[in-house]
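*Asks:* quick one: sequence plus predicted model below, questions after.
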Amino acid sequence: MTRIVAGTAGGRRLKVPPKGTRPTSERVREALFSSLESVLDLDGARVLDLYAGSGALGFEALSRGAAHATFVESDRRAAEVLKSNARDLPFPGVLVVNRSAEAYAATEGEPFDVVFADPPYAVGDDEIAGVLAGLVGAARLTADAVLIVERASRSAEPVWPEGVEPLRAKRYGDTAVYWGQVRSDG
């Protein structure tokens, strides 16, 4: 069972796609959001949840005050589960995009304050680097945007694109969470 940890929808359950996704554990989400809220005020934030799966990260952000979340998921079945979760939760600012993270990241559009990228562990480092570079190249990040990448703890730290500096890294068992932030000078 996956549920929203805190905020206005705290305790609400999320449907999870039947296979092919690995929802971020409650323990990791709780720690991640405690840290995130010390770096950034989520009230009114625009959030991008790449490789969204059930949408646990984006819905958690909405529950904690984000104004809008875009969920990007390439698997059609997972995107349908995301749409169902969006209908069941009380958040108006939700957009579900059934597209690859690489294709979405390279398109122009409104910028985001927070980006979550939680790809399947099998996704290669080069693809992650390409997605992050695409976000920067397409101007999809605000001046101080925070990027959070979740990987297997045995994976290397993501290659941050020019203009993004690493903030921190934290391991939780077999999961590692890497943080980067857009440099306000660049």
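*Replies:* Received, thanks.
*Asks:* contacts and neighbour counts: CA atoms only from here.
*Replies:* OK.
*Asks:* residue nearest the centroid of this structure?
*Replies:* The centre of the chain sits closest to residue 116, judged by CA atoms, centre = their mean, with a distance of 1.9 Å.
*Asks:* next up, the contacts around that residue.
*Replies:* Listed by CA atoms under 8 Å, 6 or more residues apart in numbering, the contact partners of residue 116 are 47-50, 57-58, 147-150.
*Asks:* can you give me the helices for the chain?
*Replies:* For the chain, the helices defined by DSSP state H occupy 26-39, 56-63, 76-88, 101-105, 125-137.
*Asks:* what about versus this one:
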Amino acid sequence: MRIIGGKAAGLRINPPTSLPVRPTTDIAKEALFNILNNRIEFDEIDCLDLFAGTGNISFELASRGAVSVDAIDQHAKCIMYIDETAKKLKLEQIKTRRADVFKYIKSAKKSYDFIFADPPYDIGALPQLAQMILDGDLLKPGGLLVIEHPSSRKLAESPYFVEIRVYGNSSFSFYSK
């Protein structure tokens, strides 16, 4: 994995192989951030990375100047890795929280300009995830939600759905309020 843009561009990240994750591929991440570059002013946004895993997306957002990045994951080793790497890369705007993402969605008090969610592909609640996030008022008006999911699985219909981009076995579904 590598950071594509911003102040840490080009740096390779080598998470331990023992982490229970499936990181977004560099090709898919580069395609995603090419789209986001045309829609987001990174240095003006508060971000939420759900199912943060290796912190791949959190590091990219922070490197590009996001005001804040909250990285949420239930695995302690993932959170420890994100904390250590953020400190090493001097990406102070990344704050981690070890939590069950679905409980976090229900209890969160903060709202965000950009939310990225990359849940395990086999998670049962995947089709309803977008609506859970949108119903929880986590996304600010005009904000953008992106959910990574397997191309073979469809998400539930939503009036906030904008588009889907397919990259082989992975897809990104975009939502906006």
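*Replies:* Happy to help now that I have it. These figures come from a predicted structure and were not determined experimentally.
*Asks:* let me see the TM-score of these two.
*Replies:* Once superposed, chain against chain, the TM-score is 0.91 (TM-score structural alignment, normalised by the length of structure 2); 176 aligned residues with a CA RMSD of 1.7 Å.
*Asks:* how deep is the equivalent of residue 166 of structure 2 over in structure 1 tucked in, by neighbour count?
*Replies:* Matched to structure 1 by TM-score structural alignment, residue 166 of structure 2 sits across from residue 171. By other CA atoms under 10 Å, 15 other residues sit near residue 171 of structure 1.
*Asks:* ok, now residue 94 of structure 2?
*Replies:* Counted with other CA under 10 Å, residue 94 of structure 2 comes out at 24.
*Asks:* with adjacent residues omitted, what lies nearest to it?
*Replies:* Closest residue in space to residue 94 of structure 2, ignoring its immediate chain neighbours: residue 69 at 4.7 Å, by CA to CA, 6 or more residues apart in numbering.
*Asks:* who touches the one you found in this structure?
*Replies:* 46-49, 58, 61-62, 93-95.
*Asks:* before we move on, what about residue 126 of structure 1?
*Replies:* Counting by CA under 8 Å, 6+ apart, residue 126 of structure 1 touches no other residue.
*Asks:* once aligned to structure 1, how far is the longest strand seen in structure 2 on average?
*Replies:* Counting residues, the longest strand found in structure 2 (DSSP state E) is strand 139-150. Superposing on structure 1 and averaging over aligned pairs (mean CA distance after the TM-score superposition for structure 1), strand 139-150 of structure 2 comes out at 0.8 Å.
*Asks:* what range in structure 1 matches that strand?
*Replies:* Counting by TM-score structural alignment, strand 139-150 of structure 2 falls onto residues 141-152 of structure 1.
*Asks:* how about residues contacting the matching stretch?
*Replies:* Stretch 141-152 of structure 1 is touched from outside by 111-121, 135, 158, 174-184, with contacts defined as CA under 8 Å, 6+ apart.
*Asks:* do you know how far residue 63 of structure 2 is from residue 81 of structure 2?
*Replies:* From residue 63 of structure 2 across to residue 81 of structure 2, the span is 17 Å (CA to CA, to the nearest Å).
*Asks:* neighbour count: those two, which is higher?
*Replies:* The neighbour count for residue 63 of structure 2 versus residue 81, taken as other CA under 10 Å, is higher for residue 63 (23 against 17).
*Asks:* which residues touch that one?
*Replies:* Applying CA under 8 Å, 6+ apart to residue 63 of structure 2 gives the contacts 3, 5-9, 91.
*Asks:* just give the nearest non-adjacent residue to it, would you?
*Replies:* residue 6 (4.7 Å).
*Asks:* what about that neighbour, neighbour count?
*Replies:* Neighbour count for residue 6 of structure 2, taken as other CA under 10 Å: 15.
*Asks:* what residues does it make contact with?
*Replies:* So residue 6 of structure 2 contacts 60, 63-65 (CA under 8 Å, 6+ apart).
*Asks:* burial count for the nearest residue to residue 82 of structure 1 once chain neighbours are set aside?
*Replies:* Nearest in space to residue 82 of structure 1, with sequence neighbours left out and distances taken as CA to CA, 6+ apart, is residue 54 at 5.6 Å. The number of residues packed near residue 54 of structure 1 is 28, by other CA under 10 Å.
*Asks:* what's residue 54 of structure 1 aligned with over in structure 2?
*Replies:* Aligned partner of residue 54 of structure 1 by TM-score structural alignment: residue 54.
*Asks:* go ahead and confirm residue 81 of structure 2 touches residue 59.
*Replies:* No. Here residue 81 of structure 2 lies out of contact with residue 59, judged by CA atoms under 8 Å, at a distance of 11.6 Å.
*Asks:* overlap of the contact sets of the two?
*Replies:* Common neighbours of residue 81 of structure 2 and residue 59 (CA under 8 Å, 6+ apart) do not exist.
*Asks:* before we move on, back to that, of the helices of structure 1, flag the one that's most buried.
*Replies:* Highest mean neighbour count of these: helix 56-63, a mean of 27 (counted as mean count of other CA atoms under 10 Å).
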